[in-house]
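**Student:** here's my sequence, what's the structure:
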Amino acid sequence: MQVDERVEELAETFEMLGDWEERYRYLIELGRKLPPLPEDQHVDTNKVRGCMSQVWLHSERLAGPPLKLRFLGDSDAHIVKGLIALLFAVVSERTPQQILDTDVGAVFARLGLENHITMNRRNGFYSMVERIKQLAAAAVQDGS
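**Tutor:** This next block holds a predicted model:
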């Protein structure tokens, strides 16, 4: 499924839910469905700086060609975990270059999140995006 299709599917779900109370519940449910991050990956090198909550992101390389990245993550906050799940829906199992080319800010705006989450969560979300872009850039530099 292409990024645009993934985003449209999420946007349609958000629109169908109507009010933001329901959308927050949906976010929390998405977070609950995230595959667990193994305990040995809850390490400082996987911790995302700039988040008020504790957030860990880890990438795995999927055999190619082409090489694709899969992301695993966790947070101690339910809504943040849902934001992680949304982010992964857009970037996981994509090539590093596709990840780098994805305008996650536009996705965030398309879903209406820009105006409905706190400034701290928004900043944390963009810190997660930056970390994912760093992991993708490192994979590109490795020539993988």
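
**Student:** CA only for contacts and neighbour counts going forward, please
**Tutor:** Will do.

**Student:** quick one: residues contacting the residue most central in space within the chain.
**Tutor:** Ranked by distance to the mean C-alpha position of the chain (CA atoms, centre = their mean), the top residue is residue 87 at 2.2 Å. Listed by CA atoms under 8 Å, 6 or more residues apart in numbering, the contact set of residue 87 reads 104, 129.

**Student:** to compare against the first, here's another:
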Amino acid sequence: MSNSNPFGSEIQAQQIVDTMSQLKGWEDRYRQVIQWGKKLPVMDEADKQEQVLVAGCESSVWLVLEQVDEAWVIKADSDARIVRGLIAIVLAAFNGKTSKQIAEFDLEGYFEQLNLINHLSPSRGNGLKAIVNTIREQAQRSL
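**Tutor:** Presented below is the predicted three-dimensional model:
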């Protein structure tokens, strides 16, 4: 895997916060999340193996993490448009970061700033937690 951000420098966590804070209403935020999901590179079918499926997600979510030097390179994909967007938001925060940076990142504060969690269905919220927990658990093992 390449050590670069899957979006290049196009989508960063602070840019996501800034963009979402300018949008009015949940519908506009929802559309923006889907747009970010469209920018997420599609994972090769060969990488979509059973062992990389994230447990606890209603939709299929594949997650592959590789540590290159100190930084984590993360590839992820889903069969659901909104979930792809949520993955993009998570990867903007975690991809290319060290295990220590991942552990210290205030993800709850990040999502609070995005004003998203209250608008997600319980199953989407649980799936999002499962994705984040999978990344954090793997990063934690390397500390």
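
**Student:** any idea what the TM-score comes out to?
**Tutor:** After superposition, the two chains reach a TM-score of 0.86 (TM-score structural alignment, normalised by the length of structure 2), with 132 aligned residues with a CA RMSD of 1.3 Å.

**Student:** re the thing from before, and the residue nearest to the centre of structure 1, how far from residue 64 of structure 1?
**Tutor:** Residue 87 of structure 1 sits 22 Å away from residue 64 of structure 1, going by CA to CA, to the nearest Å.

**Student:** quick check: the aligned residue in structure 2 for the residue nearest to the centre of structure 1 vs residue 103 of structure 2, distance?
**Tutor:** Matched across to structure 2, residue 87 of structure 1 falls on residue 90, judged by TM-score structural alignment. Look at residue 90 of structure 2 and residue 103 of structure 2: by CA to CA, they are 13 Å apart.

**Student:** the strands in structure 1, which residues?
**Tutor:** 55-62, 68-75 (DSSP state E).

**Student:** now tabulate the ones you listed in a markdown table and tack on mean neighbour count.
**Tutor:** Compiled in a markdown table, the strands of structure 1 are given as follows (neighbours: other CA atoms under 10 Å):
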| stretch | mean neighbour count |
| --- | --- |
| strand 55-62 | 19 |
| strand 68-75 | 22 |
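
**Student:** nearest to residue 35 of structure 1, out of those?
**Tutor:** Residue 35 of structure 1 lies closest to strand 68-75 among the strands of structure 1, at 7.1 Å (CA to CA).

**Student:** mind listing the helices for structure 1?
**Tutor:** For structure 1, the helices defined by DSSP state H occupy 3-17, 20-32, 78-91, 96-101, 104-110, 119-141.

**Student:** looking at those helices, which is buried most?
**Tutor:** When the helices of structure 1 are scored by mean count of other CA atoms under 10 Å, the highest mean neighbour count falls to helix 78-91 (a mean of 22).

**Student:** what angle do it and strand 55-62 make?
**Tutor:** Interaxial angle of helix 78-91 of structure 1 relative to strand 55-62 (axes from the mean of the first three to the mean of the last three CA atoms, to 10 degrees): 20 degrees.

**Student:** average offset between helix 78-91 of structure 1 and structure 2?
**Tutor:** Once superposed with structure 2, the aligned residues differ from helix 78-91 of structure 1 by a mean of 0.3 Å; criterion: mean CA distance after the TM-score superposition for structure 1.
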